[in-house]
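*Asks:* Sharing a sequence plus its predicted fold:
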Amino acid sequence: MKCLSKLGLVYTYKCNASCASCCFECHPNLTEKMELKDALDYIHQAAVSSTFDEIGISGGEALLYETEVLEILEYANGLGLKTTLTTNGFWGETLENALNKLKILKEKGLSSLVVSTDEFHQSFISYNYIENILIANETVGIPLKIYNIVISTSPDHPLETKYKHCDWIKGACVPAGRAKQTILSDNYMYGDYGGRCTYADKLTIMPDNFVYPCCSPGIRLKAMQLGSVSELSIAQLLKVKENAALLNIIIQRGPKWLKEAGEARGCFLQNRQDEYVSICHLCQEIFADEVFLQKMKPLIKEFSADIDYEKYLKL
């Protein structure tokens, strides 16, 4: 089996922000989170499986539970696993705070840090906080990426020019969660959605114990669930993923190929549209359409058999 790169732990849905772009609709009043003992168990299983080399921790805002996150980082580091933490940077209120936090994270073994900052986060987290983190990290030196969610009307990030030497990543906002409710369809940045899926090299565990095959914004769909870690081990979930016919078609052929193959056989998505933000956007539209999936069942079986035969020929 192909090795996966990351086990993602969405540690909590609780967040100090309520961003309009949030795919999980996080906000301060949510309390759902992972138990620390469970998170440590998942990491242990990941290490034993020899399938993962990295643990990703996100939310919500995972650092609202700082003591627990630090224990997770230390435990994963002790097992030889890399760690990535995604945060909105609420802890960068002062340069001193940012410096102290970064030093602690590095001491506990954090491999890389992702800071989410954009027009949506800025309503809750000042850009000054982010700048404090960037300045402090020049001393601490944790590999850091800055993730900026954009729509067609988004202004340039005010820190990007000044800190152009940093690793900036722009991500087109996908209509999922709160974004689907608050952002006008004309304001999304539609683009290329062809090709095979290259994002399903992960397992992502949510606070409710359900597991998904990637970290796409719109993954919280019943058809995308691989199972629950309260019922299946990580090893068993990997086997479920390996045998998931629809998912394998998405990985080997891509969602656009599947959509067009279905249309050629008279099967159409109920929400017909000619443009999508990305592969992930189209993929979530496919997995959300129960009627389409039901009609496609015999074709999915046929396409999956073709893919298996192609793999056999390459042996």
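*Replies:* Right, received. Where do you want to start?
*Asks:* from here on, contacts and neighbour counts on C-alpha atoms
*Replies:* Fine.
*Asks:* Just the strands from the stretch 151-300 of the chain, written as ranges.
*Replies:* With DSSP state E, counting those that start in this stretch applied, the stretch 151-300 of the chain shows strands at 167-172, 202-205, 210-212, 227-228, listed in chain order.
*Asks:* now residue 188: how far from residue 170?
*Replies:* Applying Cα to Cα, to the nearest Å, the value for residue 188 to residue 170 is 13 Å.
*Asks:* Could you look up the next helix or strand downstream of the helix or strand where residue 56 lies?
*Replies:* With elements delineated by DSSP states H and E, residue 56 resides in strand 54-58, which encompasses its position. Sequence order places helix 66-78 as the next helix or strand after strand 54-58, per DSSP H and E.
*Asks:* could the strands of the stretch 151-300 of the chain go into TSV alongside mean neighbour count?
*Replies:* As requested, those are arranged in TSV below (neighbours: other Cα atoms under 10 Å):
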stretch	mean neighbour count
strand 167-172	14
strand 202-205	24
strand 210-212	23
strand 227-228	18
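*Asks:* if we compare those, which one ends up closest to residue 272?
*Replies:* Comparison of the strands of the stretch 151-300 of the chain against residue 272 by Cα to Cα identifies strand 167-172 as nearest, at 20.7 Å.
*Asks:* then this one, side by side with the first:
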Amino acid sequence: MYKNAVVNLGSKCNAACEHCCFSCSPASTESMDKSYIRKLVSHLSENNNINVISFTGGEIFLDYPFLKELLEIVRPYKKVVTLISNGFWGISSKRTIRYFEEMEYYNVDALTISYDEFHEPYVKIEAIRNIMECSRIFPKTRVSLNMAVTKDKMSNRILEDLGDSILGIRVTKFPLMPVGEAKNIESDQFQHIYKLSNEKRLFCPGFEIVYHFNGNIYPCCSPAVFDTKLNLRESEEQTFERTVEKLHSNILFYIMRKEGFRWFINVIQENPEFEHIEIPEQFSSICNVCNIIFRNEENIDLLTPYMMEYYEGLL
């Protein structure tokens, strides 16, 4: 349980996408201290309970020497490594080959490219095509393409323009959620594909320890969680084991795992003190509902007596 750790290195990015959940941009400088990141990555690498270490941002390839430094820390421990990038660096075929050679050396198992109509103004499609085609030469690093979409921006044209380069590549389209910069997008653009009546969709899709560049530690990597108060950090020196202990023993997360979000929804809909919380009948992801419920301390405080009553019923 909890075998994966994600490190979000910083908010600096070559792009300033209008949908970015972290509001990243070329001017953004929010980041954990590099010395702390080195120490953190060493701690995670030395932990025998961790199988996978993932790096994301911002755009992690903007400071490629530092990324390589971190990969060098991880390499002796033979962890599985995954990376997330917008692929801007793929515009140079020579550089793309070098990066793939080095990813293979550093045991990078998966490279996820985030690219869609929101990224297109900042990253040339030729760069993405080069990466996809180059991945055929280096099969040890599995490449996939993630696309955030709205009703007006389904990115079908991009897929057509990528042509044969994406044959054999896993492509995932996911509906955008109104978090981060996406809060400014017109509400009628969001695709609400799930319903409250679908009980199977009211469970958290998974937990994963995420060290965010704002200093917080979150229980998953969903874009929606970073705009909530679900922070697991107690201190800067907090170990991974203590973080897992908090995630495993906290009554809120226990109910989330055991009962799903139906339990929270019922409490909110049945009690008048929650009138300010509006749970939509349809939503783009259960993560969107999570964001609505846990976005502030007030909501969590109001839920606490009900959670404690639930806990006492377990004794």
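*Replies:* That came in fine, so what should we check first? Predicted model, so just to flag it, every value in this text is computed and none were measured.
*Asks:* rewinding a little: tell me the angle the strand holding residue 56 of structure 1 makes with helix 66-78.
*Replies:* Per axes from the mean of the first three to the mean of the last three Cα atoms, to 10 degrees, the angle that strand 54-58 of structure 1 makes with helix 66-78 is 170 degrees.
*Asks:* Return the distance of strand 54-58 of structure 1 from the chain's centre.
*Replies:* For strand 54-58 of structure 1, the separation from the chain centroid amounts to 10 Å (computed by Cα atoms, centre = their mean, to the nearest Å).
*Asks:* helices and strands around it, which ones?
*Replies:* With contacts defined as 3 or more Cα pairs under 8 Å, 6 or more residues apart in numbering; DSSP states H and E, the packing partners of strand 54-58 of structure 1 are strand 6-10, strand 82-87.
*Asks:* deepest of the ones you listed, which one?
*Replies:* Comparing those on average neighbours per residue, with mean count of other Cα atoms under 10 Å, the densest one is strand 6-10 at a mean of 25.
*Asks:* Quick one: the residues in structure 2 that that strand pairs up with.
*Replies:* Counting by TM-score structural alignment, strand 6-10 of structure 1 pairs with residues 4-8 of structure 2.
*Asks:* ditto for stretch 83-103 of structure 1
*Replies:* Residues 81-101 of structure 2 are where stretch 83-103 of structure 1 lands when matched by TM-score structural alignment.
*Asks:* Tell me the spacing between the residue positioned nearest the centre of structure 2 and residue 159 of structure 2.
*Replies:* The central residue of structure 2, meaning the one whose C-alpha is nearest the mean C-alpha position (Cα atoms, centre = their mean), is residue 221 at 3.3 Å. In this view, residue 221 of structure 2 and residue 159 of structure 2 are 26 Å apart by Cα to Cα.
*Asks:* before we move on, what about residue 245 of structure 2?
*Replies:* 43 Å.
*Asks:* what about those two, which has more around it?
*Replies:* Neighbour count, other Cα atoms under 10 Å: between residue 245 of structure 2 and residue 159, residue 159 has more, with 15 against 12.
*Asks:* Spit out the contact partners of the more buried one.
*Replies:* Taking Cα atoms under 8 Å, 6 or more residues apart in numbering as the definition of contact, the neighbours of residue 159 of structure 2 are residue 166.
*Asks:* Residue in structure 1 paired with residue 250 of structure 2?
*Replies:* Looking across to structure 1 (by TM-score structural alignment), residue 250 of structure 2 lines up with residue 244.
*Asks:* would residue 20 of structure 2 count as being in a strand?
*Replies:* No. With DSSP: H, G, I helix; E, B strand; the rest coil as the criterion, residue 20 of structure 2 is assigned coil and is not in a strand.
*Asks:* Which residue of structure 1 is paired with it in the alignment?
*Replies:* When structure 1 is aligned by TM-score structural alignment, residue 20 of structure 2 is paired with residue 22.
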